[in-house]
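Colleague: Pasted the sequence and its predicted model underneath.
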Amino acid sequence: DAASIRRTLTMQAPEWRKARTALRLGKNRLTKAHKSLLRTVTTADTEVGTAWRLKEQFRDLYRKVAPSNAARYLRRWIDEAQSCGIVAFVQLARMIDKKSDAICAAIELGISNALIEGINSKIRLINARGYGHHSAASLKAMIYLNLGGIEVKLPTQR
């Protein structure tokens, strides 16, 4: 059974940290050492191997699949995730299935909220860097200064 398979894989803490890093990385960013470690972990624990493969296949939906094939690819991924037996992926597949039309439309139209999310992250950083601001107006001024495309040249710069 799976528990006995997991027990056969013994690693020290530093190896587990490296394995966790390898599992989080995308297939395109793996080094030879990561690939070897990943092969060891996914062979010893088939559930981890299945989870990693499903994660990579879902990433491929956005990176490699032609927009015209997105709906068909996503349907196959949902079916596979629902039948994999991993509770978290079954729940994820159900949730994605409910939103599949919107996901496919976003892929086909090339729409993403990544730009807005990036701006929100920068605003949170500006606020944290200022240790809070005296007023909303001062925060707004810092946001415009940092993100408004204004280039301030000091008198000592040419």
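Modeller: Okay, I see it.
Colleague: can we go C-alpha only for contacts and neighbour counts from here?
Modeller: Fine.
Colleague: Please enumerate the helices of the chain.
Modeller: In the chain, the helices defined using DSSP state H lie at 2-8, 13-24, 32-44, 46-63, 70-82, 87-98, 100-109, 114-129, 136-147.
Colleague: Can I get those in TSV including mean neighbour count and distance to P155?
Modeller: Shown next, in TSV, are those (neighbours: other CA atoms under 10 Å; distance: least, CA to CA, whole Å):
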stretch	mean neighbour count	distance to P155
helix 2-8	11	65
helix 13-24	15	47
helix 32-44	16	50
helix 46-63	17	46
helix 70-82	18	54
helix 87-98	15	55
helix 100-109	16	46
helix 114-129	12	24
helix 136-147	14	18
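Colleague: and here's the other structure:
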Amino acid sequence: YRMRLTLQDFYEQANPKAAAEFLADWCEMVLEAGLEPMKKVARTLMEHADGVLHWFWSGFSNGLLEGINSLIQAAKAKARGYRTTRNLLNIAYLIAGKLDFALPVR
């Protein structure tokens, strides 16, 4: 649990260079600790280090996409299937687009 909490400090690093050093140090610490599930996380982070560190330059994450996917999955479950793929895509656009169909009040 302490390893997980320590990894959250990654986002507090001042710059990409400090973040790269932090990530390398964290992965080394975890690999030496010997907990296999955490070692798997460390190996995955090392394999994708460029993408993880890219967050410092872009500031983007996939959180927005995950949120939209969650809305679409809920719509699929609620409808229990659509007749065609086209209908599903139309519903996805309607949900993700957050369109307002209220009539204007005079």
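Modeller: Right, received. Where do you want to start? Note that the structure is predicted; figures quoted are calculated from it, not measured.
Colleague: can the helices of structure 1 go into a markdown table with extra columns for distance to Q157 of structure 1?
Modeller: Output for those, formatted as a markdown table (distance: least, CA to CA, whole Å):
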| stretch | distance to Q157 of structure 1 |
| --- | --- |
| helix 2-8 | 61 |
| helix 13-24 | 43 |
| helix 32-44 | 46 |
| helix 46-63 | 42 |
| helix 70-82 | 51 |
| helix 87-98 | 52 |
| helix 100-109 | 44 |
| helix 114-129 | 24 |
| helix 136-147 | 18 |
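Colleague: quick one, which of the ones you listed is nearest to L154 of structure 1?
Modeller: helix 136-147 (14.2 Å; CA to CA).
Colleague: The closest one vs structure 2 - mean distance after superposition?
Modeller: Superposed on structure 2, helix 136-147 of structure 1 shows a mean distance of 2.1 Å to its aligned residues (mean CA distance after the TM-score superposition for structure 1).
Colleague: what's that helix aligned against in structure 2?
Modeller: Alignment of helix 136-147 of structure 1 against structure 2: residues 85-96, by TM-score structural alignment.
Colleague: can you tell me which residue in structure 2 aligns to A81 of structure 1?
Modeller: Taking TM-score structural alignment, A81 of structure 1 has V30 as its aligned residue in structure 2.
Colleague: Its match and L45 touch, don't they?
Modeller: No: assessed by CA atoms under 8 Å, V30 of structure 2 is found out of contact with L45, at 11.3 Å.
Colleague: which residue sits farthest out from the middle of structure 2?
Modeller: R106 (43.2 Å; CA atoms, centre = their mean).
Colleague: How much space separates the spatially most central residue of structure 2 from L5 of structure 2?
Modeller: Centroid-nearest residue in structure 2, with CA atoms, centre = their mean: N62, separated by 4.1 Å. Per CA to CA, to the nearest Å, N62 of structure 2 is found 21 Å from L5 of structure 2.
Colleague: Same check on M46 of structure 2?
Modeller: 18 Å.
Colleague: Then K78 of structure 2?
Modeller: Distance, K78 of structure 2 to L5 of structure 2, using CA to CA: 37 Å.
Colleague: Now do the same contact list for the aligned partner of V90 of structure 1 in structure 2.
Modeller: When structure 2 is aligned by TM-score structural alignment, V90 of structure 1 is paired with K39. Taking CA atoms under 8 Å, 6 or more residues apart in numbering as the contact definition, K39 of structure 2 lies against C27, V30, L31.
Colleague: run the last query once more with 6 Å
Modeller: Residues in contact with K39 of structure 2 (CA atoms under 6 Å, 6 or more residues apart in numbering) are V30, L31.
Colleague: With A42 of structure 2 instead?
Modeller: When contacts are counted by CA under 6 Å, 6+ apart, A42 of structure 2 touches C27.
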